[in-house]
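Asks: mind looking at a prediction? Sequence and model below.
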Amino acid sequence: MSYDKTKQEQLRKETAETNFHYQRFLLLRYLLAIFFFANLYWALASFLSGGYLALMISVLLLVVCGFAVSEHVKLYGDKSDQVELKLYFNRYYHLFQTMVNACLFLIAVTDLGFNQMFPFLIDSFQTRLFIIGIVLLGSGLSWICLRRIRRISQKKDKQYQYIKDYKRSIS
């Protein structure tokens, strides 16, 4: 009976530690999901309206996002503190998303290619303001993710401190 309790307690501690490590990436996972679905909707709308340039760009974003998602799947159960290389595609995805957003911002501000990138929208001042707002929001979220990735790589995130405190408390 005592052996089972000891084994259960050890399993509980290991599970807690695994979850602490995986929670370091919680914000990155949720924002990646938001970007995935935003780009998926953009791809579907572009496909249905015949905007093939926008379709190619959105599909490329989805592919790179898929690689970033696969990194998160691999991170579950990984208790290593060396995550620099494990967030490789996440970093490049958010850099790529930011570059695309910068181009979309220029397209929304100028008259260059708006109908090719957003063939499913009516070209009006209100639509352009909406696109500018969405693009700025997306750029801000990507910047937050890049900052978070840097903090995790440098072990300066709060969750890392929680992990260290937890390890000290169970020792």
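Replies: That came through, no problem. Numbers count the residues shown, from 1 in each chain.
Asks: use CA for all of it now, contacts and neighbours both
Replies: Fine.
Asks: list the buried residues in stretch 139-151.
Replies: By neighbour count, and taking 16 or more other CA atoms under 10 Å as the criterion, the buried residues in stretch 139-151 are S139, L141, S142, W143, I144, C145, L146, R148, I149, R150.
Asks: typo on my end, stretch 46-54
Replies: If you call a residue buried by 16+ other CA under 10 Å, then stretch 46-54 has these buried ones: S46, F47, G51, Y52, L53, A54.
Asks: below is structure B, check it against A:
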Amino acid sequence: MKNSKPVTNEAKQKVAQNSMRFNRFLVFRYITALFFFLNLYWSILSIAYWTIAGLIPIILMIMDAVILVEQTQKYWQQSNRLRVTKIGFWIQSAVNLVGMLFALIGQPQIIVPFMNQTGRWLLVGLFTLGLLICGYVQRKIWLIEHDQDKYLTYLKAFEGMGGK
């Protein structure tokens, strides 16, 4: 039989607090995963019509992976700084804006080679939705970095109660 120490209430509180602090960034992990899979789909479809623009979703997927690494580190590094996440979502915003502009001027195939004129309004809608999501993420980043997010209020209340 192993000699195991009983888990103390203090250790349970520490784990609960770490988990709650980690969950403060949960929305970023979900949205990054969404963009990762959308970019993966975009890159797979672009392979058949390979152009230099096909590198865009691949670069975005690499960037998404780097964002996920930063987010995973938040479990051990209790910081509200989100430098990589912020830069990554600015880049994603820029790509969405450029894609929307190309679709609006009637040249969607420049950035999305598997689409033609008939799908241009679908692309405008998708790129606009992507811009809105990126704007939401940037707002959440700003709130967290300035300690003005609602989740921090809940976390402080939890810690004030002794983590119970």
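Replies: Good, I have the coordinates. Remember, predicted model here, so these are calculated numbers, not experimental data.
Asks: related to what we said a few turns ago, show me which pair in the buried residues of stretch 46-54 of structure 1 is furthest apart.
Replies: Taking CA to CA, the two most distant members of these are F47 and L53; they sit 9.6 Å apart.
Asks: just give me the residue right at the centre of structure 1.
Replies: Note on structure 1: the residue nearest the mean C-alpha position is L32, at 2.7 Å, using CA atoms, centre = their mean.
Asks: and the next element down the chain from the helix or strand where that residue lies?
Replies: When secondary structure is defined using DSSP states H and E, the element that contains L32 of structure 1 is helix 26-49. Under the assignment DSSP H and E, the closest C-terminal helix or strand after helix 26-49 of structure 1 is helix 52-75.
Asks: which residues in structure 2 does the helix or strand following that next one align to?
Replies: Per DSSP H and E, the first helix or strand lying C-terminal to helix 52-75 of structure 1 is helix 88-109. Against structure 2, the aligned range for helix 88-109 of structure 1 is residues 83-104 (TM-score structural alignment).
Asks: just the buried positions in that stretch, please.
Replies: Neighbour counts using 16+ other CA under 10 Å place 84-86, 88-90, 92-93, 95-97, 99-100, 102-103 of stretch 83-104 of structure 2 among the buried residues.
Asks: likewise stretch 62-76 of structure 1?
Replies: Of the residues in stretch 62-76 of structure 1, those buried by neighbour count under the rule 16+ other CA under 10 Å are L62, V64, C65, G66, A68, V69, E71, H72, L75.
Asks: gap between that stretch and the chain center?
Replies: Taking CA atoms, centre = their mean, to the nearest Å, one finds stretch 62-76 of structure 1 lying 9 Å from the centre of the chain it belongs to.
Asks: max-length helix in structure 2?
Replies: The longest helix of structure 2 (DSSP state H) is helix 120-145.
Asks: what packs against that helix?
Replies: Helices and strands touching helix 120-145 of structure 2, as assessed by 3 or more CA pairs under 8 Å, 6 or more residues apart in numbering; DSSP states H and E, comprise helix 83-104.
Asks: who's in contact with L121 of structure 1?
Replies: Shown here is L121 of structure 1, whose contacts under the criterion CA atoms under 8 Å, 6 or more residues apart in numbering are N115, T127.
Asks: gap between it and L87 of structure 1?
Replies: Going from L121 of structure 1 to L87 of structure 1 by CA to CA, to the nearest Å gives 35 Å.
Asks: likewise for R12 of structure 1?
Replies: Here the distance between R12 of structure 1 and L87 of structure 1 works out to 27 Å (CA to CA).
Asks: who's more crowded, the two?
Replies: When neighbours are counted by other CA atoms under 10 Å, R12 of structure 1 and L87 differ, and L87 comes out ahead with 20 against 12.
Asks: ok, that one - contacts?
Replies: Here L87 of structure 1 is in contact with A68, E71, I149 (CA under 8 Å, 6+ apart).
Asks: and if you look at Q117 of structure 2?
Replies: The contact partners of Q117 of structure 2, by CA under 8 Å, 6+ apart, come to G106, Q107, P108.
Asks: repeat that for I163 of structure 1.
Replies: Remark: with contacts taken as CA under 8 Å, 6+ apart, I163 of structure 1 is in contact with E17, F20, H21.
Asks: residue in structure 2 matching it?
Replies: Using TM-score structural alignment as the criterion, I163 of structure 1 maps onto L155 of structure 2.
Asks: equivalent analysis for F120 of structure 1, please.
Replies: Using TM-score structural alignment, the equivalent of F120 of structure 1 in structure 2 is F114.
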